[in-house]
Structure formats: structure tokens, C-alpha cells
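Student: Just the structure for this:
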Amino acid sequence: MFKNYIKIAFRSLWKNRLFTGINLLGLSLGLASAVVLILFIQRGLTFDTFHKDNDQIYFVQTADKESRYNQTVYPILDQLLKTYPEIEKGTHIQGWNNVWINYNGKDIQGNTKYVDSTFFDVFSFQLKYGNPSTALKDRQSILINGDIAAALFGDKNPVGKTVTVNDTLNFTVTGVLEPVPANSSIQFEVLVPIANLEADKGFRENADWYNTFAAVYLKVKAGTDIGKLESKFPKFVKTHFAEGAKDRTIHIAPIKDFIHFQNPFFKSMIYGAMTIAGFILLIISINLINLNTAVSFTRAKEVAVRKVTGSTLRQILIQFWLESGIVLVAALTLSIIFAVTYLIPQFNEFRQGRMQLMVNWQQDYATMLILLVIICAIAFIAGTYPAMYLNKLDIRDTIKGTLTSKPQSKGWTKNSLIVVQFVLTIVLILGALSVRMQTGFMRNAHVGFDKENVVIVQSDMQYKNVDAAMGQFSGILDDLKQNPYVKSVATSGVVPTKYWSNYNLYLSESEPDKEVRLRQAGTSSAYAQTYNISMIEGRDFSDELDKNGENNPVVINESAMKALGWKTAVGKRIHPKNNDKIYTVIGVMKDFHYQELKEKIEPLIHWYEGKTALNSYLTVKFTDDRHVAEVMAGLEKKMKMMPAKKPFKFFYLSEELSRQYNDLDGIWKMVNFVTMLSIVIALAGIFGLITLAANQRTKEVGIRKVLGASVHGVAILLSKDFVILVLISIVIAIPLAYTFVKSYLQKYEYHITMQWYTYVMVGAAALLLTILTVGFQSVRAAMMDPVKSLKSE
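Tutor: A predicted model of the protein is given here:
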């Protein structure tokens, strides 16, 4: 019996191959998109949840009057372990510098984290080689990932080998790390015991009870009441924190929430992916149900004959379920091939190395099960509805063929589904437009500084002889300043798009009770001149005037002056809350966007770093773009004369400003693909339905033409119902899209406003595409020879 079901299913699918093809196209593209989105959602929802005893792992946060962040003071860990027995283990995970590892003359640098010996007691990162319980016990031990191990040692097990770290120290390789999961907020390539960092003088000077730069993780005992534990922290802060930090509060949060504190947009991305995946699945389901229902009217006589010959409802349902299932299985196979070979690589490219998607059939069984459940649900609905409807029809009328002349006369369900489908499509179109327009706005907005003909050299190349490099670098700067093609030169620890997240509280000498949180960075003279940043008061740093640094000169921005409550700033004096060092304001910069436009311009302070500071960046402003290549070639040659471990690299500021919105580009590409997919599916579905309607009304069309109806009139008759449905969709979709777009854009500090005519134009475009789609097939049906039409039934 099952063999007969299969035969009939394939015959029916081939007979209605146009609709089978439309379903396969829509389903395979839709399911491929859903595979990628569900994988992303699954990775996002399980971020940092792969550790053993995950619900016992927390991280320490610090909060002040203005914000709450994922760092705290460095000494806190030891004191927490001593004070609270509820805390079982803990570890620092400190970034400070990326160490250089040398073996047999080969140097390699990796993303380095300094950790305590208890690191593997808290976390469940895996080792390919080595023992996690002893790998970090010795101060001069080092763990490396597989890529670094392969680069230095080939395919051999390097545990026990001795490597040279930072040119001077001998370390023993005690472990090789397995790849860190992509959905881990802690990413590293090298692990080194933190005792090495504590031996650094500069680190020790900052590792006090005031500066909050340390990442501290805790493993609490099972069953610990976190609220009760946190209630003890205010007393802890008053007892241990520095005088200027006693008004702070500390909190502990589950590790699974780390990513959401670090990147508040991440949750929106997950919910956005859920929404889009839901839209896709709904659109393809509606299309399948509509087409199956429409085609089912051509099979009314078949179902009636089955019933006459003794078929039960269950047998009819099995036949329809089987046909839907065959189409869906074929579509799923095609979708997985398309997703793995094209969509996932494209997704990973726009993610630029962050949380890359890879299909692991053993780990991703849950995702595959979700897809299987979804497919079974779609097949069940798409098969059940037409089968149940046809089963209720009167057998006598069906056998006589009286239904064929009035197809879908009670198609309110079909019509409702078409409206929903087009509503979703129009909302997606407007959503994609808002992302594109916002990205374009941020890329082209005036940022408050000159980005054209500005080249930035990454001048911190890890020189082997720093003192010699300083002398040579001073000469290079002088040569650049004398170059006729160079307008200005500046060195700095930061440049626009690459400002540190380095803050401190400052007090005004005239108002010692008022605290202002300033973002701080170091620059040299000519910074404002090189970037053409307007000075609204005072001056920028000067190598001649500030060479002695006696008054500790600083330059602030307009937002800082407003935050301090000043109408004029030059000559005013401020000092950090944690010490009494006095800084004198010598100038005020007009506010400029030193980070993405989605962020508010924060109060900013620059301190003077000296005339020949070998900073992280060397900025060169050219008179025009004609001689950039020539000057940069000469600069590269000179800088390569200073022995260094890093290669000479530079970038154009205009390109870097554009690059910071690559994430948005990726989101737009994804939404745009889904939008195009929904348009294709919706129009293909409409095309299929109008084709079927025209076929079922062939005799009616022939009679109308014989009685004098025009081609134009017949075309309108066939297509008007679909056009009306699209008009209803537009009326419903525009308010929904407006609400969605407004909510999305308000997430950006600086954003566009979508004009009313944009919504109208999208609605008109949707209507035009529908008219073209149904009009083509309607005209074709209307032009058929009426003699043939009257014989067709």
C-alpha cells in the first residue's frame, strides 16, 4: 500500500510540476536561510554555557554613578576568597601585552591572557596535550594553541619544550590548547601564569584598590544565595577600596550574561535573527499551504473517487502528508547544501572572525532536530488543510465536476495568508532600507575632523632596541615635516576609531565636590591641526611651549567643558580623584566623533606625551593624494631600518572609518538577502495562484470573450482580487514597519529619520510588482483562443 502512496505522490508532483518547482525554490532558499539563522541563534543563546558547573561561574562588575562595567580592581580576588567562604575558586584573566614566543629562530605572537593557576578549576577549556591541573603551577610555564604549536613545532607534541618569551625569558611549554569555542567571551591563543605580570613594575603601580582594569571570575559553591552574598559587598568596599573609590559598588553576574554587558547590541542581534527566521518560516509555510490548497481543487474528483472506493480520511491524509513531506525533504537537502557551501561562508566573512559558524553534526544535533520538527510541522499543516477540506465536500457534486467552475469561492483562509505573507515582505523591505540608509548616513556624516588624505602608520612595531629607535624616529618625523607633500604630522597613543576604554574621575579645583568621568588618552603636538579639529578655545599642545611639562597641560573637548559646568576652560585646573596631580587646561576642542556614531560623544581629556614619543600611531596629513604612495614607500624604507618584530603597516583613515560599519553592512546583506527571498517567494506564490485561477476559469474566460469582453477587461477580472489583497497588505504593513523602524533607529545615538514618502514608495513598488506578475499571466489567459477555451473542459 505504501508503494502506491509513493507512486501517486510522485505522479501528482510531476503533474503539477510548476507548483512543485515554485515550492522547491521557496522552501530550499527559505530553509537555507533558516539553517544559518538558527545556528547563529543557537550559538548566541548558548554563549559561555559550555563550562562544567556553568551556573556556579560569575564575574565581578564595578558600578559608579554613571555606568556598570565588567572590570574591577586587581587585588579584589584574593580578598574575596579570604572573606567569603561561599566563593570556592577564582581566577584573573588579564590582558596586558601579547608575548612573543621564539623557538629555533622563529618568532610568533599570539593573543595572550595572564591567568592564575586555578584557571582550569573554574573553566572547562580543553587541552590537546598537557595536564590542566598542573599546567599553570610553574611561573615559567606557557600554554599555546594548536596553530602556534604547528607553526613552531610542526606536528610534534611540544609539551616539555623550552621557548624564549619576549627575547629574554625561558619558558616551558606545558600544554597545547584545543580550539576555544566561537561562542566564548574569553578568547585567547596563549596562556601565561599571572605571576609574570605581577613582577612588572608598571603593572604593580596600577594594580591598586582604585584602578578598575582587572577581569575577575569566581566559582561559587552550589546553592549559594547570590543576592545574600551581594548584600555583604557594600561593607567590603568601605573596608578595602581606596578613599576615592568607596562610593562604588561591586556586583557579580553569571558568566552567560558577560557578552550582553560587553555588547548590549548582541541581544538585539539574537532577537532580530529570531524575528527574521520566524518571518522566513512563516512566509514559506504560507506559500506552501496556499499552493497546496489551490492545487487541491484540481484533485477534488480524485478524492471523491477514493472515498467512493472505500478510502478513509486517514488514508487521504497520509497521501497529502507524504507529498508535502517529499517536497520538504528535497528542499531541506538542497537548503543544507546551499547553506554550508555559500551562506555560512558569507555569514562568517561579514562577522570578521567573531563567533564564526561551523556545522558540527555531532554538536549541532539540537539544531537539526529543531529543523526536523519545523519541517514535520509544516508538512503536517500543508497536507492536513487541503485533505480535510476536500474530505468535507459533497461526493455527488465533486464527481459531477461542479466545483471546477467556481474554484476557491470561499478562500478567506487563503486570502488571509496572502495578506500576512505580503505584510511580512513589506516590513522586511522597509527594515532592510532603514539599515542601509542608517549605514550610509553614518559613513557619510560629518565627524568633526578631516578624514581625507590622512594616512595612519602603526608605529609601535616592537623595536628590538627602543632607545636607538627613538633617535631614528625623531629624525623621521623631522624629515616628514619638511616634506612639501606633507601638510602635518602627529604622533599619538590613539586615533579616531581606536580610542582606549580608559576612564577616570576628575575634580575641578574650583568645585572640588563635583566629579566628572572623563575618557583619557595621550597625544603629541599638532594632533588637532593634523586632523583639522576645530579649537573653540585656547590651543593644542606645542613642543616649544609644553616641552618642560611644568603645568601638566591637557586639552579637553566641548562635552568635558559642559560636564564640568564651565563657560570658559583655559587656565582652569583639575586633578584625578585618586591623586593630587594638578592638570592645567590649555585648550578646548570642538566635539568630534572619535568612535562610531551609534555612541554618544563622551567627555574627553588628552594629555601631552612629548615631542618624540614613539607612540602607537603616526598620522600623516597629505596636501593631496597624488604623492601618497611615493612618500609612504620612503617612510617604509626608513622605518624598516629600525629592527622590529612587527611588519610596517598603515591604513587610510577614510577607509578605517568606513570599515567600522562593516558589521552593519553584514546585517544589511543578511536582511537584504532575506528580503529578496521573501519577495521572490511571495511573487512566485502569487504567480502560481493566478496561473491556477486562470486554468480553472478557462471556459468562463472563453464565454466572456465570445460575448464581447476585451482582453483588458478579462485581465482585470482575473487579477483584481490579488491586487486588492496586496493593497490591504500595504495598509497593514506600513504602520507596523514604521513602529519597527523607529524602534531600531532609536538604538543609535545619531540616526536618520525615514520620510513618509519612503513608506509610500515601497508600498507602490510592492503593488507594481504584483500587478506585473498577475497581469502577465492574466493577459496571457485572456488572449487565449475562445474556441480552444470552450473545448478545454
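
Student: C-alpha only now, for contacts and for neighbours.
Tutor: Noted.

Student: so how far is Met754 from Ala764?
Tutor: Distance from Ala764 to Met754, counting by CA to CA, to the nearest Å: 16 Å.

Student: what about the two, which has more around it?
Tutor: Under the criterion of other CA atoms under 10 Å, the comparison of Ala764 against Met754 puts Met754 first, with 17 against 14.

Student: how much space between the nearest residue to the more buried one once chain neighbours are set aside and Ile681?
Tutor: The shortest distance from Met754 to any non-neighbouring residue, by CA to CA, 6 or more residues apart in numbering, is to Ser434 (7.2 Å). With distances taken as CA to CA, Ser434 is found 22 Å from Ile681.

Student: more neighbours, these two?
Tutor: Between Ser434 and Ile681, counted using other CA under 10 Å, Ile681 has the larger neighbour count: 27 against 22.

Student: which residues of the stretch 651-793 of the chain fall in helices?
Tutor: 653-659, 662-696, 698-706, 711-745, 756-782, 786-791 (DSSP state H, counting those that start in this stretch).

Student: Can you say which of these is nearest to Thr413?
Tutor: helix 711-745 (12.2 Å; CA to CA).

Student: okay, the angle between that closest one and helix 662-696?
Tutor: 160 degrees (axes from the mean of the first three to the mean of the last three CA atoms, to 10 degrees).

Student: Buried residues, helix 711-745. List them.
Tutor: Of all the residues in helix 711-745, those buried under the rule 16 or more other CA atoms under 10 Å are 711, 714-716, 718-719, 722-723, 725-727, 729-730, 732-734, 737-738, 740-741, 745.

Student: same deal with stretch 761-769?
Tutor: Val762, Gly763, Ala766, Leu767.

Student: swap in stretch 595-609?
Tutor: Buried, per 16+ other CA under 10 Å, within stretch 595-609: 595-598, 601-609.

Student: Ok, stretch 387-395 next?
Tutor: Neighbour counts over stretch 387-395 (16+ other CA under 10 Å) mark Ala387, Leu390, Asn391, Ile395 as buried.

Student: Second input sequence below; structure requested for side-by-side comparison:
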Amino acid sequence: MLKNNLLLALRHLWRNKMYTAINILGLSIGITAFLVIALIARYELSFDTFRVDRDQIYRVYSEFSGVFSGQNRGIGTAVAPWVDEHVSGVAYKAQFFTTGATASPLNPQGKAMDEARQNDIAVVEPDYFSVFSDYEWLNGDPESSLAEPNQVVLTAKKAEQYFGVVNPVDALGRQIQYGDASILTVSGILADLPDNTDLYFNDFVSMATVESGNWVQKYKLNDLGSTNSNSQLFLKLLPGKQAEDIDAQLVALERQYEAEHKEHGFIVNYKMQPFSKLHFSPANIGIFDQSRSPAHLPTLYLLIGVAVLLLLVAAINFINLETAQSIRRAREIGVRKVLGGSKEALVGQFMGQTFLLTAFAMIFALFLAKFSFYYFADFMPPNLTFDPFSPQVLLFALGTTVLVALIAGTYPAFVLSAYRPALALKDRIGVFGKGGGSHNLRRGLVIFQFVIAQVLIFGSLAVGHQINYLLHKDMGFSKDAIVYLNLPWRDTSQKYLLAEELKRWPEISNISLHGSPPAENGYSSSVIKFQKDGEELSHNVFRKFGDTSYVHLYDLHLLAGRNIQPSDTVKEMIINETYARQLGFQEPAEAIGHYLDYDDKKVPIVGLVQDFHFRSLHQVIEPVAIADDHSSYGTLGLKLMTGSTSGTQLEGLLARLEEQWKRFYPDNTFHYEFLDEAIANFYESEQRTAKLVRTATLIAILISCLGLFGLVSFAANQRTKEIGIRKVLGATVSSIVGLLSREFLLLVIIAFALATPLAWWATRQWLGDFAYHIRLSWWLFALCGGLGLLVAFLTMSVQAVRAALNNPVDSLKSE
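Tutor: Predicted coordinates:
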């Protein structure tokens, strides 16, 4: 019986090759999208799930209110010892610093073995490995390997990378130079952790190294007043203890902060963040790695929703085509029932046919998924790979095949098996016309498909329009042809010599030493006070430090006053329009000549610049002050001449820049970045979203049009004789095309009417994340509806025109 059903299924699929191809193609595309997105979701949701006692681990972070409001994943360095002394219910605490530094492994003679490379490093206490107890020690232990200054513990892969050893333990006792001067000895080796962790550190420096003053960066220890985003505190609670128990005890520390630092103008609340939520938290209280965007849980849920919808669209295609084709099989079903075939046997036969077709689609989908991982490489999470023959993928593929077959096959199977033999043998069953008992459902399914397609079309147009707006909006400063170099912090003299050398180059029109470009992901702010009419005003002001060329290099628009004068420390400031208005000046230029209370001294306002966007367009413009402070110089900005920014000329110029860099910084890696590219990277996540939406739109349109093509084709075949008679009676090709297309076009118009409010709402929600965004104009909706109708009409016209051009003699000769 099974063999017979298999042969019948293969024969039916082969006899209806076009519909089989449409079904396999549609299902395989839908399954591919579902499979790829499911793997992404599984990977993102798996982060740090392997941690022991994960639900008992919390991070303490800072939340500010008052003059300055916001959140910071870091805390003051005095919080950890305070918790140690005053808080009960904590099993272990891990205070550590996240930092970056260049690392040069040294040979036994103390010479660098390789070029210094930037690394992500954690400066830890031994108790770090009590809070996170999942590490396997290949050699050493926390108490002995991290107890003394100048000790570093490496993971196995990092030991192999640094020293080229086959056995990682052979790296013990070797030395590494971090930054310009810190030479540390390898004192322990850890086994590598899985890739799906946000604690991605491979170099663990002893806290005693920082305390001894021999680390590349200086940290102000036991300081409550300053909040450093690199200063971390994780707590593992005792069994039975809750975060609320710790929150109640931290109130005393918050009161102490408020009492000791009233001059700040804001208060700090210390919050408990579950470790399990770290991966999906916003960037300011999220992951440590600034080189990648944090995972966004709503976007992940959106992806899952898109995957399910695309799978449903593909299943709907199958349901529509199979129920439409059931008319062709009506006589076969009638004969089988007359000869004693049971309903159960017919359902089993049709479900088996669906499973076979779905299996073919799944095989094709696995190959499409492999291709998708290459095409969407920039969208995929780091370290996520796809092996179509891995047990996990094969098991998932089997489950998806069964699920899709049940969704797509159950309804057609029961529709087919429910036909009454008398009606089936008399051909009294139609597609969308009389006698078609399921025609309303098919209409509804076609509408549902095109609602999804129209929403995605509008989303794709709106997202693309917004991203174009973001990338081309005037930021208030010049960003073209500007390249900047990140300078080593420790070497204070070489930067001036390098700048003087580059000023002689004719390819460079302007040079500035400064803290950072006008716009960046990070920022530095300070509470600055201002006395006005006997009242003290406090504002949180974002600071930009640069030399006298800073304003000219970036073409900041000086509206009034003058530029700053050279100074080793902050002696005068330029402010933006927003800050001037917040100081109470209706005419911003009136602020010039007034004094600000900054760093315990009076600093005059000497200039006013036009507002500029110093962060992404997600955020509004806030108060900014520009000053000269030589100790903050960490960047060298270069304005290139127009003729030096294209092709081989640019490559040659960058190569010469690297040569000069090696003259002054032989032990540091040459790294440059173009400002316009850095600003474009602000919207990396949005650009990935745009690519996803475009692809989902194309998939939804393709699947919907495949189904529409199949339905029109089948309707044309069912009405072959009617079309022949109409042509004999004088009907034109256009009237026959209209006859076959009219009802389907009406369904697409209904879908557009239903999709419009959904698309408007969804797009408004997405645009709400931006302080500056496009307006949803009527032409976007008109373009969306026009594109939907055009695609649907062209799809239908291909088959409708073919049917209209057939010779009526061929269709009527059997009558």
C-alpha cells in the first residue's frame, strides 16, 4: 500500500510539473527564510546559558537623575569595597575593569616577536572565577595566578596565537608587553569557552597590577564620585536571595553619594541587572564589546515573526494550488470512492504526497540556506556557521518538514477526500465560481498573502528612504575627505612631531590634534555651572577637546565671537546654540563674554558655533562646549585635498602615512578611519535591517506571485472552452486578459486597503527610535500600492495573454 501511494504521488507530481515546480520553489524559499532566522534566534538566545548559577548572577549598574539623566553599565570604583563591607546575601563579588591595549609577545631575549595588536582585556580579582565558575584551568588557579602584580592569565587559543605553541601550557612563564611599558608574565592557562558568551575576554590581568601602578591605564581606585563605564561589578547571590534584597541595602550608598557630591547636581541609583538580560540590554548597560551592536530582542522577535509569516505565505500557496487542482482530480476521487476507497485512505494518500513534496522542498532549502549564510554574512552574528549535515540542522529540518507538511497538507487532504462522488463525476466543482465550496477561503488566503507583501513593500520603501536621509542629512560639520588616526596615549611628544611632519605634505590641507571627531559613538560629558541673576544653573555638557585648527578642519560654523587660543589646559570655551539657549539667552550670541564654572575655575565663553549632531540622529542635539586641552589629544585629524581621495592616489597616500607612522610609533599598529564611513557605521544596524526587509519583501512578492501565477494558470485552463467561444464571438485579447485578471486584481486592491494602516503603524513605531526622521508622505503609500498592483498584474498577464492568444479551434474541437 505504501509503495502504491508513493508511486501515485510521484506520478501526480510529474504529470503536473509546473505546479510541482511552483510548490517546491515557494515552499523551499519560505523554509529557507524560516530555517536561517530560526538558527540566528537560537544562537542569540543561547548566549551564556551554559553559565553555572546564571540566575543568581547580577551586574550592578548606575542610573542617574537630575541635571544629568541616563544609565551607565559602570559604577564608581568605591562601590565594590562598600558592598563587601555593608551588604549581606552575596556569595561572591567580581570587581573588574574592561580595557583595550596593544599586546606584543616577547621572546626569551625580551624582544617583540610580532607587531603589537589591539586586544580586549579584563583586569580581574581572583573572585572573578568564583562568580563565573565555568572556566577550566589547564594550569594554575585564581589564588596563585592572579595574586601578584604583573601576572596575566591567557586562554588556550590566545596562548597559541601569541607564542605559536602547540601545547598552550608551554606559554607559562613567557612575557607580554601591553601598551608602551607594562610587561606581564603568563601565570595561568584557561580552556577556551564557547563562542556564545558576552564575557569574550582572553587576557586576564591581575588587579594587583593596576594597584601597583604598572598598568597602561590609570584607574582612580576607591572613588565613589566618578562613574567609569569600564568599572564593572558582578555579584553572585546566596541561594534564596533576590535582587530586591540587595537593592534595599544599596539605598544607604545612594544617600552617601548624594551627601558627598551635591555639587554634581544629580543623584545616582544603583540597579541590579540580571546577567541573563545582559545580551539584550541597550548599549549603555549592555555588552562590553563596542565593535559590535548589542543584540536587540524586539528585532529578534520581529525576525521570528517575519520567518513565520514567510513560511505561512509559502504554505498558503500550497493550500491554494492544491485545492484549486482538486477540481482536476475530482473524477479520480469520485472513482476511488465508488470503488470503496475510504476517506481515511484518501487523506493518507494526499498527506503522503504533501510530505514527499515538502521533503523535496527541504532538500532544496538546505542548499539555499548555505548560500544565504554567504550572502548575509554581514547580518549574521559573529561565529555563527551553517553545516547542513550537522545533527542539529538535520533534526531541525526533519521537524520543520513534518510541521510544514501538516500545515500545508491537512486542509487540502480533507477537502479532496470530502468530495461527494456524484458531484465529482459530473464536474460540478469550480475554482472561484459556483460549486467551489472553498473558494471564499482561497480568496481570503490570497488577500492574506498580499497584505504581508504590501506591508513589506511599504516597510522596504520607508526604511530605505530613512537610511538615505540619515546618510545624507547635513550634520552641521564637514565629514568628507577627512581621515583620522588614533594616537597612543602614553607617548605625549611624538604626536606633535608627527603632526608637524604631515603639515608639510601638499596632499593634506588641514591638520588638527584633538580628543575625538565632532561625531562619535562614545562621548565625554561634565556638569558645568553658570551664575545668572544670582541663580546657579547646572547643565550636563558634552565636551569636545581640540587645538585651534579643530573648528576649521571640520568646518564648524562660527556664528559669533572668535576661535579658542592655544592652551595646555581649558582656559576658554566655544559653546553651541542649544547650550546658549539653555543658559537663558534668547539670542545665543549674547552668551559671549560670560563665564562658566568649570573644574573649579571661571572659564569665559569666547565663541558660538551653530548646532551640530555629535551623535547619531537617534538622539537630539544637546549642550556642547569646545575647548583646548593638550592632555586630551588622542586623535590626529587630516583633511585631504580633493585630488588625493580617489583610486591609486589615495592608496599611495595611505601607504606613505603608514611609513611615517612607523617612524614615530614603531611598536604600535597603524589604524585609520574615514569620518564619513565612521558616521555611516552609526546606522550599521539599520542598514542590516534594510537589507533584511528588502530580502523579505522580495521573498514575499516572489512566493505570492508564484501562487497567483499558478491560480491564474489553472483558472485559464478551466475556462479554455469559454475563452474559445468568447474569441469566436469577437472578444479581444485585452478583454480576455481583463476577464481572467479582474477578480484577482480586486483581491490585491483589498489587500492594499488592509495593509495600509498596518504598514503605517509599524513604520511609525520603527521611526520612533529616531529623533530626526522622514515624514510618511502620501506618495510612499501610492508607490507601494502601485508597485503591488503592477507586480500582480504583470504576473497574471503572462498567463492570461497566453490563454487569450490560443487558437479557439484547438479549445473547441473536442465539442
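
Student: thought Ser117 of the first structure was touching Gln140?
Tutor: No - judged on CA atoms under 8 Å, Ser117 of the first structure makes no contact with Gln140 at a distance of 11.8 Å.

Student: Tell me the spacing between the residue mapped onto Val748 of the second structure from the first structure and Val420 of the first structure.
Tutor: Aligned counterpart of Val748 of the second structure in the first structure: Val726 (TM-score structural alignment). As judged by CA to CA, Val726 of the first structure and Val420 of the first structure stand 10 Å apart.

Student: and for the two, which residues touch both?
Tutor: Here Val726 of the first structure and Val420 have no joint contacts, going by CA atoms under 8 Å, 6 or more residues apart in numbering.

Student: What segments of the stretch 151-300 of the second structure are helices?
Tutor: 156-163, 207-211, 243-260, 297-325.

Student: ah, wrong one, I meant the stretch 501-650 of the first structure
Tutor: Under DSSP H, counting those that start in this stretch, the stretch 501-650 of the first structure gives helices at 527-531, 558-563, 628-639.

Student: Of all the ones you listed, which one comes closest to Lys699 of the first structure?
Tutor: helix 628-639 (74.5 Å).

Student: now the closest one, how far from the centre of its chain.
Tutor: 36 Å (CA atoms, centre = their mean, to the nearest Å).

Student: Closest to the mean position in the second structure, which residue would that be?
Tutor: Nearest to the geometric centre of the second structure sits Ser685, at 4.0 Å (CA atoms, centre = their mean).

Student: Residue in the first structure paired with it?
Tutor: Match for Ser685 of the second structure (TM-score structural alignment): Asp663.

Student: Distance check, Ile318 of the first structure against Gly383 of the first structure.
Tutor: Remark: distance between Ile318 of the first structure and Gly383 of the first structure (CA to CA) = 8 Å.

Student: ok, these two, which is more surrounded?
Tutor: Set Ile318 of the first structure next to Gly383 and count neighbours by other CA under 10 Å: Gly383 wins out with 26 against 17.

Student: which ones are touching the more buried one?
Tutor: With the criterion set at CA under 8 Å, 6+ apart, Gly383 of the first structure makes contact with Ile289, Asn292, Leu317, Phe320, Trp321, Leu322, Glu323, Ser324.

Student: Now list the buried members of these.
Tutor: Buried, going by 16+ other CA under 10 Å: Ile289, Asn292, Leu317, Phe320, Trp321, Leu322, Glu323, Ser324, out of the contacts of Gly383 of the first structure.

Student: Can you show me which of the contacts of Gly383 of the first structure carry over to the second structure?
Tutor: Retained in the second structure by both residues aligned by TM-score structural alignment, their matches' CA atoms under 8 Å are the following of those: Ile289, Phe320, Trp321, Ser324.

Student: Disregarding flanking residues, what is the spatial nearest neighbour of the aligned residue in the second structure for the third one?
Tutor: Pointing back at Trp321 of the first structure there. Aligned against the second structure by TM-score structural alignment, Trp321 of the first structure finds its counterpart in Met351. Leaving aside its chain neighbours, Met351 of the second structure sits nearest to Gly409 (5.7 Å; criterion: CA to CA, 6+ apart).

Student: and the aligned partner of the one you found in the first structure, what helix or strand is that in?
Tutor: Using TM-score structural alignment to pair residues, one finds that Gly409 of the second structure aligns to Gly383 in the first structure. Per DSSP states H and E: Gly383 of the first structure is located in helix 365-392.

Student: what's the matching range in the second structure for stretch 72-85 of the first structure?
Tutor: By TM-score structural alignment, stretch 72-85 of the first structure lines up with residues 75-88 in the second structure.

Student: Please state the offset of that stretch from the chain centre?
Tutor: 35 Å.

Student: So what's the residue count around Gly610 of the first structure?
Tutor: 21.

Student: Also the one 4 residues further on?
Tutor: Here the count is done by other CA under 10 Å, and Leu614 of the first structure has 22 residues near it.
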